[in-house]
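Visitor: Give me the fold of what follows.
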Amino acid sequence: MTAHKDAVRRRIEERRARLIALSRSIHAEPELSFEEYRSADKVIEHLSEAGFAVEKGVGGLDTAFSATLGSGDLVVGICAEYDALPEIGHACGHNVIAASAVGAALGLAAVADDLGIRVKVVGTPAEEHGGGKVLLLERGVFDDVTVSMMVHPAQEDSHPAAFRSQAVSRFAVTYTGRPSHAAAAPHLGVNAADAMVVAQVAVATLRQQITANCRIGLFVREGGTATNIIPERTVVDCEVRAFELAELTALKERVMACFQAGALASGCTMDSAPTEPDYAELWQDPALADLFAANLTATGRDVPDSQHRLTGGSTDMGNVSQVVPSIHPAIAVIGAQHAPHTRGFAQDTGTPAADDAVIDGALAMAWTAVDAAADGTLREDLAVRRRSGLTDPAAATTR
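Guide: A predicted model of the protein is given here:
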């Protein structure tokens, strides 16, 4: 085991400068969901040069890919994200995620044959909005994957078991009324903006009665065109979050009642439709989580125990984790003073501290895969749970 881990470290250290350059290059050219053509090509270039067999456009998504090496029965799926946020670039650090994924894959390539591993990097577009992993999961791209992993930059390191994310449902509500001249004949109009206002007030009052584990967010995408025209159409984008799907479903029903109140009060008609796939809550595999925490500590980081909770946000990795034993830990951009999804964190993810996160994340993931492959009992347990779909942490035991 030590020899295998040393081989992994040497391979990653040999590629250190290029991995950091990859992260910086993706950071410098942010691309939005489903438009990450340059970013995907940059990742593919590194994997192709290392001998990985690359298939572009998997799952019918232009900016998705799979890259495989090795022929073992333990298929280690490493997810690479590379989409950015509108206006603020890589404020979620997906450049770090992509480069860490490449680093882990290159490290594992050095020992894959010895350990009976097949390494599979899955390029997963549109995590921020669009649910790339959900679509790839539905279209069979993860069917052969035994375990799945990735790391996500944050302000602090975490034990994977302590890092939770929420399920989220995103949808748009459209109100349709009747236009009229706002001065000459306001009584003939049916005001779609009134429906929107009533709904927003209803949602605001609902927020007083929901638990601290839930979130509701919305904004008005369309709200009228001129002051002297009664608005015929308004569109509201909304999202509802909770830590359990059942709780999410119940909350969404209450939110929809708020929107229906707007239609009833104004006389408008109302339609709603999803804007992207629902994201499930994240399930961290206990055995892989403990291994990762130990391996991240071995890189020299101070990793809190599993009681130190780090929560918030949503990820389409949640959907993968409910089918494939998975980990999705946070790795610190040490010294970062800004929260993710801010302009400040976008700057943080292009610093030497982010470069360190790339390398340490790659090492910890690769070493975790080595540990899982070398432990025959755990290896079989993971395979059985993958086949049976028992990925809920309550169904697994911590080793």
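
Visitor: alpha carbons only for contacts and neighbour counts from here, please
Guide: Will do.

Visitor: and residue 295, what does it touch?
Guide: Counting by C-alpha atoms under 8 Å, 6 or more residues apart in numbering, residue 295 makes contact with 363, 364, 365, 367, 368.

Visitor: Quick one: those residues as JSON lines, columns for neighbour count, distance to residue 238 and secondary structure too.
Guide: As requested, these are exported to JSON lines (neighbours: other C-alpha atoms under 10 Å; distance: C-alpha to C-alpha, whole Å; DSSP: H, G, I helix; E, B strand; the rest coil):
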{"residue": "363", "neighbour count": "30", "distance to residue 238": "39", "secondary structure": "helix"}
{"residue": "364", "neighbour count": "25", "distance to residue 238": "37", "secondary structure": "helix"}
{"residue": "365", "neighbour count": "30", "distance to residue 238": "35", "secondary structure": "helix"}
{"residue": "367", "neighbour count": "28", "distance to residue 238": "40", "secondary structure": "helix"}
{"residue": "368", "neighbour count": "25", "distance to residue 238": "38", "secondary structure": "helix"}
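
Visitor: Out of those residues, the closest to residue 114 would be?
Guide: Of all the contacts of residue 295, the one with the least separation from residue 114 (C-alpha to C-alpha) is residue 367, at 14.0 Å.

Visitor: quick one on the thing from earlier: rebuild the contacts of residue 295 as a markdown table, extending it with distance to residue 173.
Guide: Rendered in a markdown table, the data for those read as follows (distance: C-alpha to C-alpha, whole Å):
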| residue | distance to residue 173 |
| --- | --- |
| 363 | 45 |
| 364 | 43 |
| 365 | 41 |
| 367 | 47 |
| 368 | 44 |
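
Visitor: Before we compare anything, build this one as well:
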Amino acid sequence: MSDTTALSDAPPPPARDVAALKDAADRTVAAAAADLIRLSETLHAHPETAWKEHRAAAWVGEALAAAGFRVTPHYLGLQTALLAEAGSGPVIIGIMAEYDALPGLGHACGHNLIAAGAVGAGLALAPLADELGITVRVYGTPAEEGGGGKIELIEAGAFRDLDLAMMVHPAPVDVAEARPFAVSHSHIAYDGVSAHAAAYPDEGVNANDAFVLAQVAIGLLRQQLPADTRVHGVQTVGGYAPNAIPERTEGRWYTRANTLAELEVLEERVRRCFEAGALASGATLSITPESKPYSEFRTDERALEAYRANAIARGRVFADPEVAGRMNRASTDMGNVSQLVPAIHPYIGVDSLPYSNHQKEFAAACVGPVAEKALLDAAVLMAWTAIDVVTATAPTTPKESTA
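Guide: Down below sits the predicted model:
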């Protein structure tokens, strides 16, 4: 199956009611809580950045193999990807485990919780697979932080037969619906000519000047950009000695817009700013994509409604729209998955305000009692949402409470 309409044709579970199935999922997660928390803490203590998550992938795979999943490491040729499967039903539920960390910040985006929560959801659904008529898949997806691991997997053939794809992402507060920007990731480099800055300055071509000029141009451009776009980056190489004119400078830049179509237009305007730096300084410019662009997100409304209702029933409190409207704009390669199959990407709060994702204080908030509750709730809520969608009995949403 590959679309939500087909799910309604699936037969209901034959013997047990939905409440009993959910209770069983809850009890499975509770029984595995200590192991799931230990996995999260281990990942948190040993952060690995994009495409280097060898230990993380192994630990996630071992946890699933120990529970009886059929585990395929190095999935589709990606060394730090994996696929773990349980059950053999016609309805296929995919749960995404991210586990890459941020350079210099460790797990300041909480991917340790994402991975452990995905394992927990898989454990919860596996014993129910035959009754629900499902196949449970947990995907280890590397390099979400700028590397586009899910896009690489898509191009290798992954995900396309899923009936529902899910993940739950840590955040300062709970937000049900993801509305991320589309984003491109670019490596910028200027090559000039080195020379002694005092004795022979006229013989040099200053690559650092090129970068400074480009950043000034981008800063001026921002005044004319739509409010719902973003352009930002860092210079990673700027020269090595004050008396040597820099012959090479490098940086990493992200450009974001509401859709891939809008992103394409914006990227051209930003490119001209970098070209201006090269033109004015005489340096040579090269722009290299770090991954294929991340897409905007297409939310499956039925699954989102089920998740929202289940989260409220479990006592989660969703943030008011003003707060929620900030967190849910973060970009993700899960957006590319959502363009292929029904998908949701809720955020679950770890009570970190005033600190938020990609701050060292947020990394600290991704371990401890509040984070552990978020981890276990995320596992249960993904399982409950799958149960509701598969049985076509998504509950009516109670009046939503807000923080």
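
Visitor: How alike are these chains, TM-score-wise?
Guide: For these two chains in superposition, a TM-score of 0.90 is obtained (TM-score structural alignment, normalised by the length of structure 1); 375 aligned residues with a C-alpha RMSD of 1.8 Å.

Visitor: related to what we said a few turns ago, next, give me the two most distant ones among the contacts of residue 295 of structure 1.
Guide: Looking at the contacts of residue 295 of structure 1 by C-alpha to C-alpha, the two members farthest from one another are 363 and 368, with 8.4 Å of separation.

Visitor: Assign a three-state SS to the most far-flung residue of structure 2 relative to its centre, would you?
Guide: The outermost residue of structure 2, judged by C-alpha distance from the chain's mean C-alpha position using C-alpha atoms, centre = their mean, is residue 199 at 50.4 Å. Taken by DSSP: H, G, I helix; E, B strand; the rest coil, the conformation at residue 199 of structure 2 corresponds to coil.

Visitor: Now do the same for it: its match in structure 1.
Guide: With TM-score structural alignment as the criterion, the equivalent of residue 199 of structure 2 in structure 1 is residue 184.

Visitor: and if you look at residue 73 of structure 2?
Guide: Residue 73 of structure 2 maps onto residue 56 of structure 1 when the alignment is built from TM-score structural alignment.

Visitor: ok, now residue 247 of structure 2?
Guide: Taking TM-score structural alignment as the criterion, the aligned counterpart of residue 247 of structure 2 in structure 1 is residue 232.

Visitor: cool, residue 54 of structure 2 as well?
Guide: Under the pairing rule here (TM-score structural alignment), the equivalent of residue 54 of structure 2 within structure 1 is residue 37.

Visitor: one step back: surely the match of residue 73 of structure 2 meets residue 45?
Guide: No: contact between residue 56 of structure 1 and residue 45 fails when scored by C-alpha atoms under 8 Å: they sit 11.7 Å apart.

Visitor: on that earlier part again, against residue 180 of structure 1, how distant is the match of residue 247 of structure 2?
Guide: 8 Å (C-alpha to C-alpha, to the nearest Å).

Visitor: which residues do the two both contact?
Guide: Common contact partners of residue 232 of structure 1 and residue 180 (C-alpha under 8 Å, 6+ apart): residue 190.

Visitor: Mean per-residue distance, the strand or helix carrying residue 231 of structure 2 versus structure 1.
Guide: Under the criterion of DSSP states H and E, residue 231 of structure 2 resides in strand 230-237. The superposed strand 230-237 of structure 2 is, by mean C-alpha distance after the TM-score superposition for structure 1, a mean 1.6 Å from where its aligned residues fall in structure 1.
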